[in-house]
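Trainee: generate a structure from the sequence data that follows.
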Amino acid sequence: MRKKNLKEFSPLKFFKIKALAFLFILSISLPVTASSFSALTGKIKLAREIVVTGTVTNETGATFPGVAVKIKGTEKAVQTDAKGKFSISVAATTDVLVFSYVGYTIQEQTVGDRTTINVQLSADTKTLNELVVVGYGTQKKATLTGSISQVKGADLVKSPQPNLSNSLAGRFSGVVINNRSGEPGYDGSNITIRGLATTGSNNVLIVVDGIPGQIGGLERLDPNDIESISVLKDASAAIYGNRAANGVILVTTKKGKTGKPTINYSFNQGFSSPTRLPKMADAATYAQIMNEISFDSNPAGGLNQSYTADQIEKFRNGSDPLLYPNTDWTDQTLEKTALQSQHSLSINGGGQDVKYYMSLGTVSQDGLYKNGATKYNQYNFRTNVDANVSKYLKVGLSVSGRQENRLFPQVAAGDIFRSIYRAKPIVSAYYPNGLPTTGIENANPAVQVTDIGGTSKSPTQVLNGILRATFIIPGVEGLSVDGFFSADKSNVFTKSFNKPYLLYQYDPTSKTYNSVITGGNNQKATLIEKHQNESLLTSNIKLNYARRFNLHDINAFVGYEQSENHLEYFDAQRFNFLSTNLPELSQGGAAATDYLNSGYSSNYNRKSVISRLAYSYDDKYLFEGQLRIDGSSIFPEGKRFGYFPSASAGWVMSKEKWFSDNVKFVDNLKIRASYGALGNDNVKGFQYFDNYVLVGNGFVAQSPGAASSSIQPGVNLVKLANPNITWEVAKKLDIGINATLFKNFSIEAIYFQQKRSDILTTRNASLPGSSGIVNPFDDKSVNYTPLVPSENIGKVNSNGFEATLGYNHNGENFKWNASGNFTYAKSKVIFIDEASGTPDYQRKTGRPLNVDLLYNAIGIFRTQQELDAYPHVSGAKVGDLKYLDYNNDGKITADDQTRTPYSNIPQITYGFTLGASYKNFDLSMVLAGQTQVSQYVLPESGSIGNFYSSWADNRFSAANPNGTYPRVTDRASNAISGGQFNNTFWLNDASFLRLKNVELAYNIKASFLERINVSGLRIYASAFNLFTISKVKDYDPEGTSGSGQFYPQQRIINLGANIKF
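Mentor: Okay, here's the model as predicted:
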């Protein structure tokens, strides 16, 4: 039907037509006779008496209980009973009965003159044959034998997070997502699958459109381009062999679909703010605390040694902002909100021979800093084209790329927030005349966030291309050859210009502002430029066979894959710039000491044979075997190849006749198990060679006839070789069940076990110094690495279980679904090198990975009698923390430290998702939580920094003997409440429940959109990290351990629209 142009529409003309039609109908209705009316009422009476009964069966002829039988267009409905029978009254012979059951094709039957209607429902093949992306292909969800979770891209776009990794939290069982920072451009999440499993790398392998380790990764992909994301958690990942030990995430982007071109445009505007920031002590409180510290050190000096009562009052009332300011450094440095926006435009369509999907997208994120230099911009594109060249040949081309522009102030985010929390409230950010102060140790965070001290910009380009081909071999049904060649390229350029600038100190005696030069190097500008180029070439060819013989289904392939990764890096530094107006390397100082440069390159190759055989009988008995043979240049000759087999089996018990006839409430039940070996080659390369570095002061030499000796360049041995290094191996066992109950409930439960062995680590702890290879040159530098070579000696076991429950309800107007997932994963160190003589309770062996060694704080010494009666460290005073004398030797020493039960990676994670729609409205929610997780945060407080209000307001003191925090101290290296005595008082329970994502949307009615030639319009409001329930109050519980000095996680409120043409 031709759509009318909006300009042709006339409300007056429309009204006239409707009025004439009404009069015509009215005129022919007036002569209705009494007999006609009587006949009509008789018909109505007859309709009320129609009772329709019947029986519903399935394809096998078995009766079908629980089928919904509904009169179309009404809310009237019944369900079939235990024998599949139903009875329903209808109003007219023209009524239509709708028969529906989840997983089966809906049937409609017009009543007509029938009073008995029997119906046979057939399984909805689209539902049963729903495909899940697996390694090197797809499989029917119904016949999967591995632990694979999947989320659709349509769900991910409902999150306002520009970083895709952050949108995954709470959606899967077994997947641990922790967002440690909210800094634009560096706000990605740490992803682990089933928790920590090794002392080595726990990084997950990312596979995008079939390319393992594609350059660019997951985080910066446009969510609008995503078709689905699958997670391989068990031995099913063995098909990726040497990089699959930590699990695999498979990303599939959208492809073209047959049909007329469809154009989609989406836009959203977001407003981000910190989820949580610590409240700091004000100036008056800080001054009082400093008086307490002074009195504690020198009681004879009195109570107001640092500040008089009058001075404290001036801090409080703000009467003299020049000399007695009250500075809120957070407010002076950070905005309340920052802006972000996303745009996406795509076109999708094609015919029988050519299909295409093309998209453009942009992302813009501002930082929280006032007048700040932080900014992240992204521009991305994607093109996926598939063509049928002939009956037997199909080809595809995918090209994608993006430009990432990062801009930051010269000072890193962690240092800025360190300055914010340390800066004293008794110091202004700016004097009343606008001059910046020296802040804390010549670090004024309100100035650091600007570009006054220079900026660091880092543009990045990523380009990915994939050429695919599939050839169906004629004459042999089910036989085909396919392959791909991909080329990835990235270029990262960083330019960091560090300029000197002026801060000021006010001298109250002379009433002058004295300048202080900070920034730069020796009061001169410096420039660092870094270049990193990386390329990845991957090729793959497979011979495939897929055939069904009656009830036998075979799917198999064997193939070859190879990849070459090349990286080049160099940096150049220049010092002593005479002017800050020309930040170019050519403009720096000319002396030999004004130059500095370095660089390196690497080349890694992998070659693999891949194979899989999947067999099923009647989709009831399932078996799958996989084998990957991997070769990696990371290891020495003779050790380069590893074999990674896996096997899995499943039994769809519900397809057994004896089961389906007797267990009516179970619609589907599958029992499955898998076992396999997987590898991890994510280690430093060339460890089978002795490692040397060039140094400028290698040795002292004196040439013949020379008057004196001189220092000459040379080489230093930094790591001894191990010619026997090999793969880290993970052996994984999974046992699981999948079930559907009462047609709408779904259940998945899995027990998993993993044993890691041959983990590369060193014997630094147990080897004595007399061996000569631990630290032969007595190097005291922080970054010194012992010469001890790495060995495949580490062992870690882990186990746990995960479960997912789901419910789905499909009403005519109201539809909703909900699911919950739960994961428990615990690791145990079986062997790691430890110093001899270490007490058992302090050893890492036998405990979870990454647990801390701390003194156990059991309270506060509140009286001198209590202090005298219990062991304590030298110098302890009333108000200090009380440490447990764990070994009962009557003194507090390092031997009293014990291992904490949990690390900063949770042992328990859980999530809830909810989706609902009513007519044109839809709602989605994702909640994520974690528990059995710890975070250690010790603030830098005292004379070296301000106090959190939680400590300042609840500190132990003579005026507050019931304070819940210890007395305040300078936190010197020998401080009792902090410093070297790291203890459990500062170890927080980082459990939380967080509303990760919520979206409420309205879909504009199609009848309205037709008038403006629009096929769809959706407007929505969404939020990310909207609220968090946690015992941690001063900072975000997902943040890093340490001193709480990290760019805070973000809460995002978002408004957007999606329009389709």
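Trainee: C-alpha from now on. contacts and neighbour counts both.
Mentor: Fine.
Trainee: gap between whichever helix or strand Leu12 is part of and the chain center?
Mentor: Assessed by DSSP states H and E, Leu12 sits inside helix 11-29. Its chain's average C-alpha position is 61 Å from that of helix 11-29, according to CA atoms, centre = their mean, to the nearest Å.
Trainee: quick check: end-to-end length of stretch 7-14?
Mentor: Length of stretch 7-14, first residue to last, CA to CA, to the nearest Å: 13 Å.
Trainee: just the helices in the chain please.
Mentor: 11-29, 34-47, 125-128, 153-156, 283-297, 309-317, 329-333, 413-422, 445-448, 657-662, 864-869, 949-952, 1006-1009 (DSSP state H).
Trainee: run a quick check on Pro906 versus Val933, I expect a contact.
Mentor: Yes. Look at Pro906 against Val933 with CA atoms under 8 Å: they come within range, at 4.4 Å.
Trainee: show me which of those two is the more surrounded one.
Mentor: Neighbour tally, Pro906 and Val933, criterion other CA atoms under 10 Å: the higher count belongs to Pro906, 25 against 21.
Trainee: and Arg756, how many neighbours?
Mentor: Arg756, neighbours per other CA under 10 Å, totals 25.
Trainee: for comparison, sequence B:
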Amino acid sequence: MKSILNFNVRNLCFVFVMLVVQCAFAQDRTITGTVTDNKQEPLIGVNVVVKGNTSVGAITDLNGKYSLSVPEGKATLVFSYIGYVTQEVSVGSRNTVDVVLVDDAQALDEVVVVGYGVVKKRDLVGSIASVKSQDITAVPTSNVLESMQGKIAGLDMTRSSGQPGSAFNFTIRGNRSLTASNAPLILVDGIAYGTDIDINPNDVESIEVLKDASTTAIYGSRGANGVILVTTKKGKEGKAKVDFNAYWGPSFSTNLPKVNNTEQYVAMRREAMRAVGQWNSPADDGVIWDAVALERIKNNVNTDWYDLIMDDATTQNYQVSISGGTDATKVSFSLDYFDETGILIGDDFDRFNGRINVSQRIMKGMEAGASALFTTSTRNAAPNNVFHAAQTKEPYGVPFNEDGSLNKYPFTGSGATDINMLFNQDKNNYVDETKSNRFFGTLFLNWEIIKGLQFRTNFGYDLQNSRNGHFEGVNSTFVESNKGLAKVSKNETHSTAWTWENTLTYTKDFDIHSLTAMVGHSMSKSSSEDTYAEGKGLSFEQSLFHNLDGTQQDYALSSTLTESSMLSYFARLNYKLLDKYLLTATLRADGSSVLAKGNRWGYFPSVAVAWRMKDEHFLSSVDEISDLKLRLSYGLSGNSAVSPYQTTGGLSKTIYEFGTVPAYGYRPYSMANLELQWEKTRVLNFGVDFGLFNNRVYATIDAYKTWTSDLLLPMILPGHTGFTEVISNVGKTETRGIDLSINTVNFDTKDFKWTTDLTFSANKEEITALNTNQNDVGSGWFIGSPTKVFYDYEKIGIWQTSEAAEAAKYGQEPGDIKVRDQTNDGAIDANNDRKVLGQQTPKWTAGLNNRFEYKGWELSFFLYARVGHLIQNEAAANFNPSGWNNSIACDYWTPENPTNAYPRPNFNKNESMLYKSTLAYCKGNFLKIKDITFGYSFPKQMISKLNMSKLRIYTTLKNFFTFSAVDDYDPERGGSNSYPMTKQVVFGINVSF
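Mentor: So this is what the prediction gives:
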């Protein structure tokens, strides 16, 4: 290695010396000229550089003129300008070189993937947002969908936790359903993939998000929540290209609840006892603590349990890909390894991906291809209950014995028999392991039957197997709930799905008309088989969950088989008049096995029109406006919310007595409803696309409204039916909002470029109808309110000493939580004094990305905001006023500290404390600097000596800076006591050969 490095250094030094010598002896001459557009208007700020030597260059002035010195001999000038085609001009013997740049229509001719086809961006009629490969991989991510957070207007996305391999929660334009999923349909290369996207981001060519009915209706009963199309990379004609990408970095927790240390905990417990008259001075401490605890307090034993359950974590990823081909055969192949250890000891996730894509021209007009993706992963999950334990256990617990071994019983008093939470992080005491394997493959054939008529068939197969093994030993904290026995379980899932789709597309241009018609047919079937077994009393614990027959009691077995299928027909018509008046109409018919006979088919139409105003004569001469298009669409799509067998009455096993002998039988547990249908959503969308100054500013604005009907909700039944309720199509919701995206090129000179991307989304949800038009308080559904809300008493402070008489009217005393008497009737009751406090989803979200490039250097930073929603702070809700358990360090009320934040600790009040749940609610607003990336790309002249076409190194700070009123948790995740969010420092390299 040392000799190789020495050799490379000598080569680089030699190249450097030769360049210096060349510069010293070369003779320069001055070249001048003028750069104009096709209307002979001068172009200001055009970059003019010498090809192969970008250090020699100039920029045109206000009159479009430039001047630069070039070496004698052969020289070629490169002229580049935003919105125009880059031109290369040989200087020859000339001293004056004038150039006319031609408009670059490439941006508008860019191809965008839509359902069952592609369309030029200029011809888009519906609302579609796109993220390309270079943006997907700009920041290292473990989940390809993460690259879209804050960069697609209308897409609200948050990570569920910081646990390795954790998924993302995401919706497109809000929630419409109350009981069914609001997650969008995700397809990879045209085939449904599910929401757990385990594809390496470097394997993805583009992601398109379909948002309005004109784009989603083609997916019928699955399109109401929006559609995400993921297109993987294909081989391209040309020499083989090898890419290597790698990154590594440490991870740290973001915000953690600040719990009481020993001094604070002692003060809180004393106050709790003082409130009931059992403590007046430290002389009374013996009433609270035993001798062991008092000794530890005296010696200032102070244990940070959070620090003990957590450890340093790392993330690493290595990917290599090879692609290339001839005009007939094209191949793309990649391997990827991802590994992430969690900040919680014992938690880790690793994944291996292998992908291959091959296409072959069989004959003129006919091409076939195949792709295969194999994924295998292993997830080891540590028990999340240790976070709750770290927050609530006494801070003077002694976790280790004098010899350094774990102290099994570190606590005192009533908790003296509680097992040390650190025992759960020993693999001999607790295991939660999930292994998953997946094969996802596609086959396709494209055949141009005659000019303009193309047939395509696409077949996809998805095979998934997973196994979860769970073990809780007798030395884990679960032993008490397991009756003093070890508990093991195993859950195995096997699922398959296949889809076969055929389309026939006809394209024809004639005179001032352009027509594209497509008809298609789709068949799909899915099957999932699940087996579960558990038992207690494992005789040989070293076997963990691999020896279920070694258990001795409390056996449990279950297995299920779920199957469904769908048959569909669809059609789409695209029509253009004069290349500026656009029309798209779609229709899909879905027939599903999950619905009852006679009610299995649903029909989903849409229509959209667009007007390219820029091409009208009254705007064509306005140079400042480079693009302007108006769009309008209306259509219907569905949410396949009906589960298999939900329309039929279900049976459950039961035991009854036959004489004196128990007998097994079955009884109905749900009532059949043969009239169940899919939930349906109508969408009206109006949009404007416009570009200014040769598209240096480009924006898209969409305003929309949706009406969702036939929501699946429980309908109460009279008792004589033998059932309590039946699922029916009875609810309705509405949403409305605005999506905005703006892309600007702020500066673009020879050496410096600055671009900005802004997205903004505002969405309002409303329930407009429920069963019998009554609010469903138990489910948290209220007519006129958003779909997800918090409903509770309204905390307005803490009762103060001066308010003792008024507090007594409500059965309270100073130091108790004070809530608003909504009816002002002198009494607080659950029916009249609770209210909708706020919504759980944000009123608006925004993302702002800035990217700066200077020569080979780059700096980018991305800001993300969610505003207008409430979250629950579980640590606050778990405030323990009795003092038995530890709590967060907070500003609680005492006669000497008349705060309005937290109530007075009171030994006689814990769960019985009135309105304690109101402590949990807080505003979830936040602004994050989501990532900051600093990188450098080495000059091609330098790396070409090493047969490289690209060499880039970078470092990224992820999730490091959050501005929010919430300081106990990362507000993006919310305030639960589950896995905290993480921040990362990433170091990476990208190499291409």
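Trainee: give me the TM-score for this pair.
Mentor: Superposed pair, TM-score by TM-score structural alignment, normalised by the length of the second structure: 0.91. Supporting alignment: 970 aligned residues with a CA RMSD of 3.5 Å.
Trainee: counterpart of Lys815 of the first structure over in the second structure?
Mentor: In the second structure, the residue equivalent to Lys815 of the first structure is Lys753, according to TM-score structural alignment.
Trainee: swap in Ala677 of the first structure?
Mentor: So, by TM-score structural alignment, Ala677 of the first structure is matched to Leu636.
Trainee: for Ser563 of the first structure, same thing?
Mentor: Using TM-score structural alignment, Ser563 of the first structure lines up with Ser524 in the second structure.
Trainee: chain neighbours aside, what residue packs nearest to the residue nearest in space to the middle of the second structure?
Mentor: Using CA atoms, centre = their mean, the residue of the second structure that lies closest to the mean C-alpha position is Phe168, 3.7 Å off. Excluding its sequence neighbours, the residue lying closest to Phe168 of the second structure (CA to CA, 6 or more residues apart in numbering) is Arg159, at 4.3 Å.
Trainee: quick check: the one you found touching Ala167?
Mentor: Yes. Counting by CA under 8 Å, Arg159 of the second structure does reach Ala167; the two are 6.3 Å apart.
Trainee: next one: Leu692 of the second structure from Trp611 of the second structure, what distance?
Mentor: For Leu692 of the second structure relative to Trp611 of the second structure (CA to CA), the value is 17 Å.
Trainee: likewise for Asp104 of the second structure?
Mentor: Counting by CA to CA, the gap from Asp104 of the second structure to Trp611 of the second structure is 21 Å.
Trainee: which stretches in the stretch 151-300 of the first structure count as strands?
Mentor: With strands called from DSSP state E, counting those that start in this stretch, the stretch 151-300 of the first structure shows them at 175-179, 189-193, 205-208, 211-212, 226-232, 248-253, 259-274.
Trainee: okay if I get these as JSON lines plus distance to Tyr136 of the first structure?
Mentor: Compiled in JSON lines, the strands of the stretch 151-300 of the first structure are given as follows (distance: least, CA to CA, whole Å):
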{"stretch": "strand 175-179", "distance to Tyr136 of the first structure": "21"}
{"stretch": "strand 189-193", "distance to Tyr136 of the first structure": "20"}
{"stretch": "strand 205-208", "distance to Tyr136 of the first structure": "10"}
{"stretch": "strand 211-212", "distance to Tyr136 of the first structure": "9"}
{"stretch": "strand 226-232", "distance to Tyr136 of the first structure": "12"}
{"stretch": "strand 248-253", "distance to Tyr136 of the first structure": "10"}
{"stretch": "strand 259-274", "distance to Tyr136 of the first structure": "27"}
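Trainee: which of those sits closest to Val51 of the first structure?
Mentor: When these are ranked by distance to Val51 of the first structure, counting by CA to CA, first place goes to strand 259-274 at 44.1 Å.
Trainee: which part of the second structure lines up with that closest one?
Mentor: With TM-score structural alignment applied, strand 259-274 of the first structure matches the range 238-253 in the second structure.
Trainee: for the matching stretch, give me the average deviation versus the first structure.
Mentor: Superposed on the first structure, stretch 238-253 of the second structure shows a mean distance of 1.1 Å to its aligned residues (mean CA distance after the TM-score superposition for the first structure).
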